[in-house]
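> A predicted structure for the sequence below; I have some questions about it.
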Amino acid sequence: MSRFLIASVLLACSSIAYAQYSPVSSHNQKGKIFVYWGWNRASYTQSNIHFKGQEYDFTLKSVVAKDRPTRFTARYFNPAKMTIPQYNFRIGYFITPEFSLSFGFDHMKYVMKQDQTVNITGQISGSGTEYDRVYQNEPIKLTGDFLKFEHTNGLNYLNIELRRMHNLLDERKLRVKNIELNIFEGAGVGILYPKTDVTLLNFDENDQWHIAGYGMNLVGGLNVTFFKHFFIQAEMKGGYINMPDILTTNFPQDHASQHFFFFQGNTNLGVIFKL
C-alpha cells in the first residue's frame, strides 16, 4: 500500500513538472458531484475498555490496538473482494465554488493486541473459569481464553463532512494543461456502526452490526485532477471516537464501552462531473 501511495505522488509530480503554464480564469466547482474509492491505514491511541454484564463488571486500562491492513494485490481492484481491505468511499456535492458537503463510509479495522499485559479493576463471577474474582487495579495478560476484541468487520465510521477546496494554480494565476492542483481541509461528524468480534471468557459472541457510538474528525489533503474529471487524492484524517454501546455476548444486557483518538492516511481515486 505504501508503494502505491509513493507511486501516486510521483505520478502527480511528474505530470506537473512536464506541463505547460498559461494564465487562467477563476476556478469554480459549484454544482459538481464527486465520487471516490480509496484505501486507508489507521492508528489508534490507547483506551480503557469497560465490560459490563450480568456476571461481570470490569475495566481494562490503556489497551493497545492496531489496524489490520490487507496485503496490496489485485484484490484491491476486484469488485467481488474490494470491500475486504480497509477502504474509504465518499460521494459529495459542491454547494458553492469552494465548499462541498459529502457523505462517507470509512471502513477501518481495530484489533486489540493479543497477549499484552494491562491493569484490570472490577469483578468477574459465575463464568466457571479461573478469572472469577475481584480485581483491584492489578496486571492481567490478555490471553485468548480471557479476551479477544476486534472491530474487524469493521470499525465503520459513517460520516458527513463539510470541506473547502482551494486551487493552488488559480491563486498563482497559472494553469497546468489538463491538470488541476488543489488542497482541501474540512471537518465531519458521524456514527460508528461496527461488527465487533468479541470472545469473552466462555460466553457466546454477538457478532451483529450495531450503532455503537459517534465520532468527529478533521481532514486535509492534496487533490490532483486530470482532464477535468479524474483525480487522485491523498488525505490525512484525525478524530475522536466514543462508543458507549458495543455488543459483546448473546445476552442483550452485556456490552462494552471505549473511547479513543484515531488517525488515517488515505489514498483515493475518483471522478468529478457537473450535473
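Yep, that arrived. Numbering: from 1, shown residues only.
> Please make it C-alpha for all contacts and neighbour counts, starting now.
Will do.
> Which elements pack onto the helix or strand that contains G186?
Element membership of G186, judged by DSSP states H and E, is strand 179-192. Under the contact criterion of 3 or more CA pairs under 8 Å, 6 or more residues apart in numbering; DSSP states H and E, strand 179-192 touches strand 147-167, helix 168-171, strand 213-226.
> With distance to P97 and mean neighbour count as added columns, please give those in JSON lines.
Formatted as JSON lines, the helices and strands packed on strand 179-192 follow (distance: least, CA to CA, whole Å; neighbours: other CA atoms under 10 Å):
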{"stretch": "strand 147-167", "distance to P97": "9", "mean neighbour count": "20"}
{"stretch": "helix 168-171", "distance to P97": "13", "mean neighbour count": "16"}
{"stretch": "strand 213-226", "distance to P97": "16", "mean neighbour count": "20"}
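> of the ones you listed, which approaches S102 most closely?
Across the helices and strands packed on strand 179-192, S102 has its closest neighbour in strand 147-167 (5.4 Å, CA to CA).
> now that closest one and strand 213-226, what's the angle there?
Comparing the axes of strand 147-167 and strand 213-226 via axes from the mean of the first three to the mean of the last three CA atoms, to 10 degrees yields an angle of 40 degrees.
> Can you name every helix or strand that strand 147-167 contacts?
strand 99-112, strand 179-192, strand 197-200.
> still on that earlier bit, possible to save the helices and strands packed on strand 179-192 as CSV with distance to H107?
Formatted as CSV, the helices and strands packed on strand 179-192 follow (distance: least, CA to CA, whole Å):
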stretch, distance to H107
strand 147-167, 5
helix 168-171, 30
strand 213-226, 13
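> how about the ones you listed, which one is nearest F94?
Closest among the helices and strands packed on strand 179-192, using CA to CA: strand 147-167, at 9.0 Å.
> and the angle from that closest one to strand 179-192?
Put simply, strand 147-167 runs at 140 degrees to strand 179-192, going by the same axes, to 10 degrees.
> ok, and here's another one to check against it:
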Amino acid sequence: MKRASILVLALLFGRKINAQEIISKPISEAKIGKSLFSNSTQRDFSRKGQFYVHWGWNFSWYDKSDITFQGPGYDFTLRNVKAKDRPSKLSLDYVNPMELTTPQFDFRFGYFFKDNYSISIGWDHMKYVMDIPQKVTIDGYINATVSNPAIATGSYAGVYKDQELDVKDDMLTFEHTDGLNYVSAELERYDDIWIAKNKKQMLTMETGVGAGFVIPRSDVRFFGVGENNFWNFAGYGVSLKAGLKFNVTRKLYFQNVTKAGYIDMDKIRTTGRNDIDKAKQTIRFLENYTAIGYQF
C-alpha cells in the first residue's frame, strides 16, 4: 500500500510540473521590423526566411565622362564625352522568353535574413552609346600610325593640350551595348508605408546599397578598326537605390526603383588586340527600372 501511494504521488507531481511548463512556455511571435513611417505594426507576419526574384526593364542616363585610349603610338583622353542609353523599341522582345536579354533589363534574386532586411545578387543590363559626332576636349598624342599592325590616323595625328576636337565616326565608334553589365550584391531595407486590412496588398519603400563587377561587351571602332568584343571583367561599380514596391498579394509584386551609381573600368577592349590596345573610363549613372517579382 505504501509503495502504491508513493507511485500515485509521483505521477500527480509529475503531471503538475508538466502542466506548469506548458502554461509558462511563451508563445512565439513573428518579429516584424519597425517602419520609419509608423510606430505601430500593421502586419501580422514576418518576411524573414523568404526568397524573392524579380525581372524588369530599365532606362538610364549618364553624366559626361572622360575616356582614355592607350596603345602603341597613342595615349590621349577625350574629356566630357556625352552618351545615352539605347532602349529597344516596344515589341514582343519584352515578353518573348527567347529575347528577354535583348532589351535593357534588370534581374535580381534575394533572401530576407530579417523581416525588413534582405541581401541579393543581380544583373543590371544597361546600354551606353557615345554620341557621334560630338565636340570634346582632347589631351595627349596620336601618331600618324598606331597599334600593331599599323592603323593610319590621318588628320587626327598630333599632340594635343586642352584642344577642341570634332570626333566623327571615321575616328571612333564607342558603345557598351551588349551591354554595360553591372553584376552586384546589394543590401536592402524595407519600410511599410500602407497595408490593406486584409494584410495582402501593401506599399513599401525599399532602399539599398550595392557593389560589384562591370562586365561589358564593348563595340568599338578605332580609326576604322575594331569589333564587338567579347565580355570581360573591365572594372567595378558601387550604387545606391530607393524605390517603391507594391504587393498585389503577399507573393506577387510590382516595383519601381531609381539607382544612382559610379563605375570605374580600366580594361575596356577596343580594337580586339587586347594585349596592346585598351581604353579606360569612369561613368556616373542614374537608372530607373520597373519590375515584376515573386516572393516565396
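In hand now; what should we look at? In this text, all values refer to a predicted model and were calculated from it rather than measured experimentally.
> Work out the TM-score between the chains.
Once the chains are laid over each other, their TM-score by TM-score structural alignment, normalised by the length of structure 1 reads 0.86; 248 aligned residues with a CA RMSD of 1.5 Å.
> ok so, going back, nearest to K109 of structure 1, of the helices and strands packed on strand 179-192 of structure 1?
Comparing those by CA to CA, strand 147-167 comes nearest, at 4.6 Å.
> Compute the inter-axis angle for that closest one and strand 99-112.
Between strand 147-167 of structure 1 and strand 99-112, the angle comes out at 160 degrees (the same axes, to 10 degrees).
> Who are the contact partners of Y62 of structure 2?
Contacts of Y62 of structure 2 were listed using CA atoms under 8 Å, 6 or more residues apart in numbering, and they are K82, A83, K84, D85, I283, R284, F285, L286.
> which residue lines up with the third one in structure 1?
The one in question is K84 of structure 2. Using TM-score structural alignment, the partner of K84 of structure 2 in structure 1 is K66.
> can you check the fifth one too?
With TM-score structural alignment as the matching criterion, the partner of I283 of structure 2 in structure 1 is F260.
> which SSE is that match in?
F260 of structure 1 belongs to strand 255-274, assigned by DSSP H and E.
> Setting aside sequence neighbours, what's the nearest residue to P244 of structure 1?
Closest residue to P244 of structure 1 apart from its sequence neighbours, by CA to CA, 6 or more residues apart in numbering: S257 at 4.3 Å.
> from memory the one you found sits against H50, does it?
Yes - here S257 of structure 1 reaches H50: they are 5.2 Å apart, a contact under CA atoms under 8 Å.
> returning to that earlier point: kindly state which of the helices and strands packed on strand 179-192 of structure 1 is positioned closest to S26 of structure 1.
Per CA to CA, nearest to S26 of structure 1 of these: helix 168-171, 6.4 Å.
> what residues does that closest one touch?
V24, S25, S26, H27, R175, V176, E180, L181, N182, I183.
> Count the neighbours of the last one for me.
Yep, that's I183 of structure 1 we're talking about. 17 (other CA atoms under 10 Å).
> With the third one instead?
S26 of structure 1 sits with 10 neighbouring residues when counted by other CA under 10 Å.
> and if you look at the one 5 residues further on?
By other CA under 10 Å, the residues close to G31 of structure 1 number 14.
> Leaving out chain neighbours, which residue sits closest to it?
Nearest one to G31 of structure 1, counting by CA to CA, 6+ apart, is F94 at 5.4 Å.
> Tell me which helix or strand the aligned residue in structure 2 for the one you found sits in.
Using TM-score structural alignment, the partner of F94 of structure 1 in structure 2 is F112. According to DSSP H and E, F112 of structure 2 maps onto strand 105-114.
> what's in contact with that strand?
33, 47-58, 118-126, 289, 291.
> what about that strand, how far off from structure 1?
Superposing on structure 1 places strand 105-114 of structure 2 at an average distance of 0.4 Å from its equivalents, by mean CA distance after the TM-score superposition for structure 1.
> now that strand and strand 172-195, what's the angle there?
40 degrees.
> how far out from the middle of the chain is strand 105-114 of structure 2?
11 Å (CA atoms, centre = their mean, to the nearest Å).
> Kindly calculate the angle that that strand makes with strand 278-295.
60 degrees.
> buried set for strand 105-114 of structure 2?
For strand 105-114 of structure 2, the neighbour count (16 or more other CA atoms under 10 Å) marks F105, D106, F107, R108, F109, G110, Y111, F112, K114 as buried.
> Closest one of the residues you listed to T145 of structure 2?
Distances from T145 of structure 2 to these, taken by CA to CA, are shortest for F105, at 39.7 Å.
> Skipping its backbone neighbours, what lies nearest that closest one in space?
F105 of structure 2 sits nearest to W57 (CA to CA, 6+ apart), 4.1 Å away.
> Which helix or strand contains the aligned residue in structure 1 for the one you found?
With TM-score structural alignment as the criterion, the equivalent of W57 of structure 2 in structure 1 is W39. W39 of structure 1 belongs to strand 32-44 when assigned by DSSP H and E.
> Return the mean post-superposition distance for the helix or strand following that strand against structure 2.
Following strand 32-44 of structure 1 in sequence order, the next helix or strand is strand 47-53 (DSSP H and E). Comparison of strand 47-53 of structure 1 with structure 2 after fitting gives an average deviation of 0.4 Å (mean CA distance after the TM-score superposition for structure 1).
> Check which helices and strands the helix or strand just after strand 47-53 of structure 1 sits against.
Counting by DSSP H and E, the element after strand 47-53 of structure 1 in chain order, helix or strand, is strand 56-63. Here strand 56-63 of structure 1 touches strand 47-53, strand 117-124, going by 3+ CA pairs under 8 Å, 6+ apart.
> Return the mean post-superposition distance for strand 56-63 of structure 1 against structure 2.
Averaged out, strand 56-63 of structure 1 is 0.5 Å away (mean CA distance after the TM-score superposition for structure 1).
> Can you give me the buried ones in that strand?
Neighbour-count burial for strand 56-63 of structure 1 flags Y56, D57, F58, T59, L60, K61, V63 (criterion: 16+ other CA under 10 Å).
> Quick check: what element follows that strand along the chain?
strand 65-66.
> contacts for that following strand?
So strand 65-66 of structure 1 is contacted by A42, S43, Y44, T45, Q46, K109, Y110, V111, M112, K113 (CA under 8 Å, 6+ apart).
> and which of those is nearest M216 of structure 1?
For the contacts of strand 65-66 of structure 1, the nearest to M216 of structure 1 is Y44 (14.2 Å; CA to CA).
> What distance do you get for the closest one to K228 of structure 1?
Using CA to CA, to the nearest Å, Y44 of structure 1 is found at 36 Å from K228 of structure 1.
> Equivalent analysis for G215 of structure 1, please.
On the measure of CA to CA, G215 of structure 1 and K228 of structure 1 end up 33 Å apart.
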